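# Sequence first, predicted coordinates after that:
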Amino acid sequence: MTENITLIDYLKTRRSTPAFQMREPGPSRDEIESILRLAVRVPDHGKIAPWRFIVYSGDVRERISMQLSAIAKANKPELSEEMIKVEETRFTRAPLVIAVVSTAAPHAKIPEWEQVMSAGAVCLNLLMAANAHGYVSNWLTEWMAFDSRAFPILGVREGEKVAGFIHIGSTDFPNVERPRPELADVVTWKD
């Protein structure tokens, strides 16, 4: 068996870049479409594509951030000025945000759990596809992924769930490694 050293080297150093460390440029429309074409190449039992994408770019990110901020302030009237600023920049930290929306639903042959895992696989593929195009990325959910009052603002339909918001952009910050689990702590061998 031949090893793809380039892919192995990438996986040894793959990590997320915090969204607040991202800057322009983000991917072009053609690059976004290429990233999305790669992202959909995931396990998908039954070929039902139990997920969809919502792409947030340009000025819409600021409008959405402000609308989400209003919900956050209503949820927590005691928010500090610093946290209000955080809420007002939710979708403007990175040049591009892509929502992965799980459309998992009861199916005659495909367990719903498998459909949800397929949406998770799409999120990871989006991260790696963005990296392959020379961009940094981060998979976040945050409160708006679980607050149905935010769904109309975000374009999430009734019955859908947000698997994640993938933030994509460029950075000047160095990639810093973080602790990873020891295999002895997460692997059970049944020889």
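Right, received. Where do you want to start? Residues are numbered from 1 along each chain as shown.
# contacts and neighbour counts: CA atoms only from here.
Will do.
# mind listing the strands in the chain by residue range?
Under the criterion DSSP state E, the chain contains strands at 51-57, 96-102, 136-140, 161-169.
# Present these as a markdown table; the columns should include distance to Asn125 and mean neighbour count.
Shown next, in a markdown table, are the strands of the chain (distance: least, C-alpha to C-alpha, whole Å; neighbours: other C-alpha atoms under 10 Å):
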| stretch | distance to Asn125 | mean neighbour count |
| --- | --- | --- |
| strand 51-57 | 13 | 18 |
| strand 96-102 | 11 | 25 |
| strand 136-140 | 11 | 24 |
| strand 161-169 | 10 | 25 |
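# Now distance to Ser65 too, for those strands, in JSON lines please.
Below are these laid out as JSON lines (distance: least, C-alpha to C-alpha, whole Å):
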{"stretch": "strand 51-57", "distance to Ser65": "11"}
{"stretch": "strand 96-102", "distance to Ser65": "12"}
{"stretch": "strand 136-140", "distance to Ser65": "15"}
{"stretch": "strand 161-169", "distance to Ser65": "13"}
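# Next one for the comparison:
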Amino acid sequence: MGTRYVPGLIRRLGIPATLCAAFVLTGAGLLGPSYASTMAYPVYAVALFVVGLGIMLAAPCLTAQIFSALPVERAGIAGGLQRATRELGSALGVAVVGTIVTAGFTDHLPTDLSRHSPLPHTVQEALMPAPADHTAVTEAFTHGADTALRAAALVVLLAGALVVAGARRAHRIAPR
């Protein structure tokens, strides 16, 4: 719904500045839920809203960048490239975040569970042999999830810096 206002923002600020705002909002928004276990729900909801704003700003800018990089007769290639990068980013993001959650979770399990063979990789697996350790298992999972969200925020900010630098370079060398 808000994407209809993005073209006007791009005209006023330019694509690089709009992309910079998008990546900063998305990265900052991802940090919010990483502190959710110590926050009230409205703060968590605001953080998710900020992530949504960042993505709302980024999508049209990135689409414009991809489509402007190729001649009109190659629009199909640009669309395919856009879909492929979105799919690859989603799959890679899920794999990396899942790995970080699991590593953080298993590293912070109570000592008796961390010696268990096989090592539990889910909350359910950890609670089966030790239902009394519910609080410690929950805290271990929360630690893993918080670490994964912070890592995702860092990746978004670093990737954003690269994308914005590329967009600035593209706009400097583009014919006027």
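Arrived safely, thanks for sending. These figures come from a predicted structure and were not determined experimentally.
# Given these two chains superposed, what TM-score do they reach?
TM-score for the superposed chains, counting by TM-score structural alignment, normalised by the length of the second structure: 0.30, backed by 73 aligned residues with a C-alpha RMSD of 4.1 Å.
# and of the strands of the first structure, who's closest to Asp9 of the first structure?
Smallest distance to Asp9 of the first structure across these (C-alpha to C-alpha): 16.4 Å, for strand 136-140.
# of all the strands of the first structure, which lies closest to Leu126 of the first structure?
Comparing the strands of the first structure by C-alpha to C-alpha, strand 161-169 comes nearest, at 7.3 Å.
# Okay, angle between the closest one and strand 96-102 too, please.
With axes from the mean of the first three to the mean of the last three C-alpha atoms, to 10 degrees applied, the angle from strand 161-169 of the first structure to strand 96-102 works out at 160 degrees.
# Please identify which helix or strand holds the residue nearest the centre of the second structure.
Against the mean C-alpha coordinate of the second structure, by C-alpha atoms, centre = their mean, the closest residue is Ala152 at 4.9 Å. Taking DSSP states H and E as the criterion, Ala152 of the second structure maps to helix 134-173.
# List the buried residues of that helix.
Buried residues in helix 134-173 of the second structure, defined by neighbour count with 16 or more other C-alpha atoms under 10 Å: 137-154, 156-157, 160-161, 163-164, 167-168.
# Give me the helices and strands touching it, please.
Packing partners of helix 134-173 of the second structure (3 or more C-alpha pairs under 8 Å, 6 or more residues apart in numbering; DSSP states H and E): helix 15-31, helix 75-107, helix 123-127.
# Comparing those helices, which comes out most buried?
Among these, helix 15-31 has the highest mean neighbour count (mean count of other C-alpha atoms under 10 Å), at a mean of 23.
# Could you give the separation of the helix or strand encompassing Ile55 of the second structure from the chain centroid?
Taking DSSP H and E as the definition, Ile55 of the second structure sits inside helix 41-68. The gap between where helix 41-68 of the second structure is centred and where its chain is centred comes out at 10 Å by C-alpha atoms, centre = their mean, to the nearest Å.
# in that helix, what's buried?
Neighbour-count burial for helix 41-68 of the second structure flags 44, 47-48, 50-58, 60-62, 65-67 (criterion: 16+ other C-alpha under 10 Å).
# Run through the helices of the first structure in chain order.
5-13, 29-39, 60-75, 81-88, 112-132, 151-154, 183-186 (DSSP state H).
# Buried deepest among the ones you listed, which one?
helix 112-132 (a mean of 21).
# Just the angle for that helix relative to strand 136-140, thanks.
160 degrees.
# Which strands or helices does helix 112-132 of the first structure pack on?
Against helix 112-132 of the first structure (3+ C-alpha pairs under 8 Å, 6+ apart) you get helix 29-39, strand 96-102, strand 136-140, strand 161-169.
# Next, format those as TSV and append distance to Val60 of the first structure.
Output for these, formatted as TSV (distance: least, C-alpha to C-alpha, whole Å):
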stretch	distance to Val60 of the first structure
helix 29-39	15
strand 96-102	11
strand 136-140	19
strand 161-169	15
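# To Leu7 of the first structure, which of those lies closest?
Among those, the nearest to Leu7 of the first structure by C-alpha to C-alpha is helix 29-39 (14.9 Å).
# Residues contacting the closest one, please?
Helix 29-39 of the first structure has contacts (C-alpha atoms under 8 Å, 6 or more residues apart in numbering) with Val122, Cys123, Leu124, Asn125, Leu126, Ala129, Ala130, His133.
# I'd assumed Ile168 was in contact with the second one.
No. Distance between Cys123 of the first structure and Ile168: 12.0 Å, which falls outside the contact criterion (C-alpha atoms under 8 Å).
# Contacts only, for the residue nearest to the centre of the second structure.
With C-alpha under 8 Å, 6+ apart, Ala152 of the second structure has these contacts: Gly27, Leu30, Val97.
# same question, Arg63 of the first structure
No contacts exist for Arg63 of the first structure under C-alpha under 8 Å, 6+ apart.
# roughly how far apart are it and Trp113 of the first structure?
34 Å (C-alpha to C-alpha, to the nearest Å).
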